[in-house]
Structures are given as structure tokens and as C-alpha cells.
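A.B. asks: predicted structure and sequence below. I'll ask about it afterward.
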Amino acid sequence: MPQTDVSNLSMLGQQTETARTPEEAVLEKVPNGNPGTDYVVRFTAPEFTSLCPMTGQPDFAHIVIDYIPNSFLVESKSLKLFLHSFRNHGAFHEDCSVYIAKRLIDLLEPKWLRIGAYWYPRGGIPIDVFWQSGEPPKGVWLPNQGVQGYRGRG
């Protein structure tokens, strides 16, 4: 079984502060212990929070990130803190969703990545945002993200 080198990580095993903004948040990566094998990694953040840039009121989303690693994996604590940094950040749903995906693309250079951001209603209308980096490699099992269209999101 491959060992993952974590010697260059600054947050894992440490008490860390949440960044004030997503731009200041540090995302860390670790080597992929299974290079040459195509598989899907999924992160689900059912309690994502940001602020409406117009009213300052909180916005909530259920975010699902799927990616097929290349040479690196995102370190999960750094991802959690990155997502938490949006809590006091004002941005539209679309901007938050695509920014998360692009930061991960820049960090990891994965073979493929998609994000499904299922936002709870604002003004009575839910806004769902979907983005992917292109076509996934052939033969990889891509499960459904499992979040139904808005019906109370329960």
C-alpha cells in the first residue's frame, strides 16, 4: 500500500485559523498514491455558506465536487478551511461555485473536475450552478451527485 508524503503540509495536525477571504485561503495538495489509475474523488459540503453581495444576508448551498486526480490530491482539511472562508465573503452563487472549481483546477491540474452547487432559495428561487473541466476519461464510473432538484432539499 503506498504511503502518502505529508511532510510539506502546514495545516494537517495543527490548529489553524480560517482565512478571512477565499483569496487568502491556502489550499494544499499531496501526491496521488495511485498515479496512472483513473478513479473519482468526491467531496460533499452540505452546509456551505457565503453572503449575498447585495444584502449581506447568508446564502446556503449543498456543494458536490468530483474530480479524477492526476499527480495530486487536495488535502481535505485545507479544502474544508477554504470552503469555510466563504462564510463572511460576499459573492453571487455563480461566482462562488466557479471560483471553487477554478482554484482546485489551478492547484491540482486534475484529469477532470466537476462541481454541482445546489443553492437554497433566495427570494423563493433556488439557483443551481454546474461546471466541469471537459469530458471525463472513458471508462470511469461517475456516480450521480445524488442531490435532487429543489423540493425542500430534505
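C.D. replies: Right, received. Where do you want to start? Bear in mind that the values here come from a model prediction, so they are computed numbers and not experimental data.
A.B. asks: going forward, measure contacts and count neighbours with C-alpha atoms only.
C.D. replies: Fine.
A.B. asks: what segments of the chain are strands?
C.D. replies: 29-31, 41-51, 58-68, 72-74, 112-119, 128-132 (DSSP state E).
A.B. asks: and the third one with strand 41-51, angle?
C.D. replies: Translated: strand 58-68. 160 degrees (axes from the mean of the first three to the mean of the last three Cα atoms, to 10 degrees).
A.B. asks: comparison target, given below:
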Amino acid sequence: MTISEKSNESELYGERFISDAEIVCFPNPSPNRTYEISIELPEFTCQCPFSGYPDFAIIRLLYQPGEKVLELKSMKLYVNSFRNRKISHEEVANKMLDDFVAAANPSWMQLEADFNPRGNVHTVVRVSHGLKNNC
């Protein structure tokens, strides 16, 4: 199959992986230790629900795992699933946090959605779950 034939398929393999994305976790290798995991996803995109224009952001996740740890590839695919979704900055941050918490049940988690300025407005939304412990 040639590249041009593949581009005519209804759904490309990357799109299929994204549409099938589920947040996957694995057992915490050190469940008796308090520690933090910091993850940055610098290529987040979604669409403004009012204008349809693209929004770009850096998603920063900082958390103290409980019994489970988030698997990175599944996070990437999950985050990419927002690419064509019309969703507000505030809803993005809260939806992602809710989904990550539901999957991993961390002791504490903070998500920051740092959106690129558009129309001379820069938005950063921070949401958190649980109580942070000292490391």
C-alpha cells in the first residue's frame, strides 16, 4: 500500500490509537515511600468552544502516587484525544484531573494547563486533588 492510498483510508493508525486511548496505570514500585512524579506535556491542543480556533497549552502534572502510577504512552494518547474537541480551558483542566484521579487514585495531584496567549490573554488553570505530603 502506498502513502497516498493510506491517506485515503477513513482512519489512520495514529487516529485509531488516539480514539481508542485509555489511561493505563501500573503498580507503584515504592508504595510505602512518599515521592512526587512530574510530567510535562508541551504539545496539547484543543479548540475554543466559542470560536472554533485552536488553543495550545503545556499541561503540567505533579502528583504523589498511591498504589498506582500513570503510564506515559497512554497519557500521551489520552491528551491527544482533545485535539479536535471544543472545550474551555477550565473544563480541560478539570476533566483531565478527574480522569487521572479516577485512573490512578493518587494521594495528591495537581494539574496545570498553561495556555498560549491568544488575543493578548494568557490563561493558566490549576486544579488539585487531595492533600500534599512532604517528601
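C.D. replies: Received, thanks. On a predicted model such as this, the values are computed, not experimentally measured, just so you know.
A.B. asks: in space, what's closest to residue 132 of structure 1 - neighbours in sequence excluded?
C.D. replies: Excluding its sequence neighbours, the residue lying closest to residue 132 of structure 1 (Cα to Cα, 6 or more residues apart in numbering) is residue 114, at 4.0 Å.
A.B. asks: for the residue most central in space within structure 1, list the residues it contacts.
C.D. replies: What sits nearest the mean C-alpha location of structure 1, by Cα atoms, centre = their mean, is residue 65, with 4.9 Å. Shown in contact with residue 65 of structure 1 (Cα atoms under 8 Å, 6 or more residues apart in numbering): 42-44, 101, 113-116.
A.B. asks: any idea how far residue 115 of structure 2 is from residue 122 of structure 2?
C.D. replies: Plainly put, residue 122 of structure 2 is 6 Å away from residue 115 of structure 2 if you go by Cα to Cα, to the nearest Å.
A.B. asks: which of these two has more residues huddled nearby?
C.D. replies: residue 115 (19 against 10; other Cα atoms under 10 Å).
A.B. asks: so what corresponds to the more buried one in structure 1?
C.D. replies: In structure 1, residue 115 of structure 2 lines up with residue 119, judged by TM-score structural alignment.
A.B. asks: so what's the residue count around residue 36 of structure 2?
C.D. replies: 16.
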